[in-house]
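> pasting the structure only:
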């Protein structure tokens, strides 16, 4: 099984993350930020990656360290669970509709971290979560996971739908990209021979 557990402890956060890439989308999430928990639950459920996420952060200051470090820990856990990346599909994309909103997500599990986030919000908060933290989460996740990640909301007006379509789009793309392709089993999907 392709699993990994990460414990990340700093003076700002204490995080434990366990992932199973070959799971069923089972999750248990607690970050102290309700809307963030909801988004991470969507990520797990729609990627079919089992996730157990426990974050205790310095929320008395603000949400920055909690959101950033959780993204780093989840990304690192997925990177470790991928191992040598033999047999994975590597590339994937997804269109994620949610009512009036449509978001496009494309990823390459390349070993070259990069994030393009073309999504805008018209309100500063969703529930108790600062909307400016969404881009930072996606950037932190891509950096630690070593993936190239493009997220673009093509249109949408409801801020909840915009955020959720981004996470669900990532989930659907991850689900495909981490899958083992039976035609490539045992091979690294790169002419370089390593990712």
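Nice, thanks for sending it over. The model shown is predicted, which means the values in this text are computed figures rather than measured ones.
> only C-alpha atoms from now on, for both contacts and neighbour counts.
Will do.
> host element of residue 29?
Residue 29 is part of strand 27-30, with elements assigned from DSSP states H and E.
> report the buried residues of the next helix or strand after that strand.
Elements were assigned by DSSP H and E; along the chain past strand 27-30, the next helix or strand is helix 34-47. By neighbour count on 16 or more other CA atoms under 10 Å, the buried set for helix 34-47 is 35-37, 39-47.
> which elements pack onto the strand holding residue 29?
Packing contacts for strand 27-30, counted by 3 or more CA pairs under 8 Å, 6 or more residues apart in numbering; DSSP states H and E, involve helix 34-47, strand 50-57.
> in a markdown table, list those along with distance to residue 174.
Shown next, in a markdown table, are the helices and strands packed on strand 27-30 (distance: least, CA to CA, whole Å):
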| stretch | distance to residue 174 |
| --- | --- |
| helix 34-47 | 6 |
| strand 50-57 | 12 |
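> next, the one to line up against it:
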């Protein structure tokens, strides 16, 4: 009998793509990811603003992404958001394979009205998240989602994608704009990092 939190993966033959499902007593999540396709389906997690952010992630990263999820939203969105980040990270790891030829690094500045976010990403195989917005006085929530929920989404992603991610907010205090600008900057950095630009591994170690 599998442990309830153990992901089940279905290998795909359609290029750099994957499907990962993760089920626990708190959430049930399936992510379909295709790094070389811009086709995607509207996400369905039961949380309207989080769906909006996942849709923005797919569109700005220009990847094929479908996320179907349920969670214990009657408690609060923390488990759903964090576990979606975990599952997305697992799906990216599977889709990237040995990471040979990828650009590896990505960086993006994204403004949204008064907000300016900066995200730098390294798909190094080593997990680290530096999330500077947690030191800011960010006002309010966005549909019940806060920047702390976003931090846990990105932490789950980093831990399971083997990603080094640095997030800064140079201006902005309103939660909706801060969260959305970060997601869009993350998406654009991810778009650059996963691009195949050579036939070599971007590391002096010979592997990532």
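Looks like it came in fine. Everything numeric here is computed off the predicted structure, so don't read it as measured data.
> picking that back up, who wins for proximity to residue 105 of the first structure among the helices and strands packed on strand 27-30 of the first structure?
Checking these against residue 105 of the first structure by CA to CA gives helix 34-47 as the closest, at 12.9 Å.
> give me the nearest residue to residue 27 of the second structure, chain neighbours excluded.
In this structure, residue 27 of the second structure finds its nearest non-sequential neighbour in residue 71, 4.2 Å apart by CA to CA, 6 or more residues apart in numbering.
> okay, the strand holding residue 29 of the first structure sits on what stretch of the second structure?
Mapped onto the second structure using TM-score structural alignment, strand 27-30 of the first structure covers residues 41-44.
> nearest residue to the middle of the first structure?
Centroid-nearest residue in the first structure, with CA atoms, centre = their mean: residue 141, separated by 5.8 Å.
> quick one on the thing from earlier: so which of the helices and strands packed on strand 27-30 of the first structure comes closest to residue 155 of the first structure?
Closest of those to residue 155 of the first structure is helix 34-47, at 19.2 Å (criterion: CA to CA).
> tell me what that closest one is packed against?
Packed against helix 34-47 of the first structure by the contact rule (3+ CA pairs under 8 Å, 6+ apart) you find strand 27-30, strand 129-130, helix 159-178.
> at 6 Å instead, please
In terms of contacts (3 or more CA pairs under 6 Å, 6 or more residues apart in numbering; DSSP states H and E), helix 34-47 of the first structure is packed against helix 159-178.
> average gap between the helix it packs on and the second structure?
Once fitted to the second structure, helix 159-178 of the first structure is off its aligned match by 0.6 Å on average (mean CA distance after the TM-score superposition for the first structure).
> what's that helix packed up against?
Contacting helix 159-178 of the first structure under the criterion 3+ CA pairs under 6 Å, 6+ apart are the following elements: helix 34-47, strand 91-98, strand 101-108.
> how about JSON lines for these, with distance to residue 81 of the first structure added?
What follows is these, written out as JSON lines (distance: least, CA to CA, whole Å):
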{"stretch": "helix 34-47", "distance to residue 81 of the first structure": "14"}
{"stretch": "strand 91-98", "distance to residue 81 of the first structure": "17"}
{"stretch": "strand 101-108", "distance to residue 81 of the first structure": "16"}
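> which residue in the first structure lines up with residue 69 of the second structure?
Under the alignment (TM-score structural alignment), residue 69 of the second structure pairs with residue 55 in the first structure.
> who's in contact with that match?
Neighbour list for residue 55 of the first structure: 14-15, 31 [criterion: CA atoms under 6 Å, 6 or more residues apart in numbering].
> many thanks, we can stop here.
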